[in-house]
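*Asks:* Attaching a predicted model along with its sequence, questions to come.
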Amino acid sequence: MDLSVWLALLALFFAGGLTPGPAVMLVMSTSLRYNARIALIPAVGISAANLVWMTLAASGIATFAASLPVVLTGLKIAGLLFIAWLAWSMASTDPAQPRASAALAPLRTALFGRGVGLQLLNPNALVFFGLLLPSYFDAARPVIPQAAIIMGTVTMTEMLGLTVYAWAADTMNRRFQNPDFARWFNRFAAAAMLASALFAAFLTTAR
């Protein structure tokens, strides 16, 4: 992979990792409910799902699936329903309850599973990995080394961005220990999560 191509890839996913979307909102919500360290569990799940997406992109399956209207529509509907459920769960959280301790957090596998499920069904992921990422592969060069570089780059930028948001939410929670603040933040995060997914679904339709 040429250095210029790698730098373009780095810029794309670094910007994507810092752009609020369903994955960011899930991590921030988890951080507000528990703490930043616990919020990294769904972040790891999101990164694990990214590896699946990148494998599909490298093999050409993601682009092929994105070119089939029935598959594309089914994926978007399933993703929007899952994200709508997550958004509702976030918006309906009772902020008057004491902040849950890490010891009382749901099973780590459940939080990890939420991260995986969200990213596998996230229309934003379809845009990045199904429509944009394949163009960064050079057909004249071996696929496996390129895929390894891309996986490492995307995982690093994704985890960096999600970690920043996790700690930012944790800091906000400590500074604004107010039920009204938590209530409105959860509602805003839920709306932003759903709006981002709807926009991505529309974008793939427009393309």
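*Replies:* Nice, thanks for sending it over.
*Asks:* From here on, just use CA atoms for contacts and neighbour counts.
*Replies:* Will do.
*Asks:* I'd like the next helix or strand past the helix or strand containing residue 62.
*Replies:* Assessed by DSSP states H and E, residue 62 sits inside helix 61-66. Next helix or strand after helix 61-66 toward the C-terminus (DSSP H and E): helix 69-91.
*Asks:* alright, now check it against this:
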Amino acid sequence: MFSQGFWIGAGNPKAIAFFGALFPQFIDATRPLLPQILVLGITFVIFDYTAVMVYATATATSRIAPWVTRHGGSRAIDRFCGAVLISAALLLSLIDAPTSFASEK
């Protein structure tokens, strides 16, 4: 089942476009390519696995579902996620943009 899931995911055009747009931003052309791709791939797998497990645990727990549906829990989750995204945007605004390879030519 693992290999079947892997090949289905690897052949997904949306996944190919996602990685094709994401990975080149973090790859240094002057260094060996394989170690960089391995680090990026392993990092992505760890974060993706963690996010999926947190989601699966939260939805499978019978104590959380009533809280979300009856007591405004979805509003709290929305506010938390919004705060995380705003914080990430603020942190990104503080980072200096790197010079591109195109501007060096």
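*Replies:* Ah, there it is. Predicted model, so just to flag it, every value in this text is computed and none were measured.
*Asks:* Please state their TM-score.
*Replies:* For this chain pair, the superposition-based TM-score is 0.48 by TM-score structural alignment, normalised by the length of structure 2; 82 aligned residues with a C-alpha RMSD of 3.9 Å.
*Asks:* Which elements pack onto whichever helix in structure 1 runs longest?
*Replies:* As assigned by DSSP state H, the longest helix anywhere in structure 1 is helix 143-175. Judged by 3 or more C-alpha pairs under 8 Å, 6 or more residues apart in numbering; DSSP states H and E, helix 143-175 of structure 1 is in contact with helix 3-18, helix 22-33, helix 36-59.
*Asks:* Put together JSON lines for those helices, with distance to residue 108 of structure 1 on each row.
*Replies:* Below are those laid out as JSON lines (distance: least, C-alpha to C-alpha, whole Å):
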{"stretch": "helix 3-18", "distance to residue 108 of structure 1": "23"}
{"stretch": "helix 22-33", "distance to residue 108 of structure 1": "12"}
{"stretch": "helix 36-59", "distance to residue 108 of structure 1": "7"}
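*Asks:* Out of those, flag the one nearest residue 190 of structure 1.
*Replies:* helix 22-33 (7.3 Å; C-alpha to C-alpha).
*Asks:* what helices or strands is the closest one leaning on?
*Replies:* The helices and strands touching helix 22-33 of structure 1, judged by 3+ C-alpha pairs under 8 Å, 6+ apart, are helix 36-59, helix 69-91, helix 108-120, helix 143-175, helix 179-206.
*Asks:* how close does the residue nearest the centre of structure 1 get to residue 188 of structure 1?
*Replies:* Geometric centre of structure 1, nearest residue: residue 23, 2.9 Å, by C-alpha atoms, centre = their mean. Using C-alpha to C-alpha, to the nearest Å, residue 23 of structure 1 is found at 14 Å from residue 188 of structure 1.
*Asks:* For residue 76 of structure 1, find the nearest of the helices and strands packed on helix 143-175 of structure 1.
*Replies:* With C-alpha to C-alpha as the yardstick, what comes closest out of those is helix 22-33 (13.7 Å).
*Asks:* Would you mind finding the most buried of the helices and strands packed on helix 22-33 of structure 1?
*Replies:* Most buried of these, by mean neighbour count (mean count of other C-alpha atoms under 10 Å): helix 36-59, with a mean of 22.
*Asks:* who touches that one?
*Replies:* Helix 36-59 of structure 1 is contacted by residues 23, 26-28, 30-31, 62-63, 102, 105, 108, 111-120, 125, 129-130, 133-134, 137, 143, 147, 150-151, 155, 158-159, 162-163, 166-167, 169-170 when judged by C-alpha atoms under 8 Å, 6 or more residues apart in numbering.
*Asks:* Find the nearest non-adjacent residue to residue 27 of structure 1, please.
*Replies:* The shortest distance from residue 27 of structure 1 to any non-neighbouring residue, by C-alpha to C-alpha, 6 or more residues apart in numbering, is to residue 39 (5.3 Å).
*Asks:* State the distance from that neighbour to residue 167 of structure 1.
*Replies:* Taking C-alpha to C-alpha as the measure, residue 39 of structure 1 falls 9 Å from residue 167 of structure 1.
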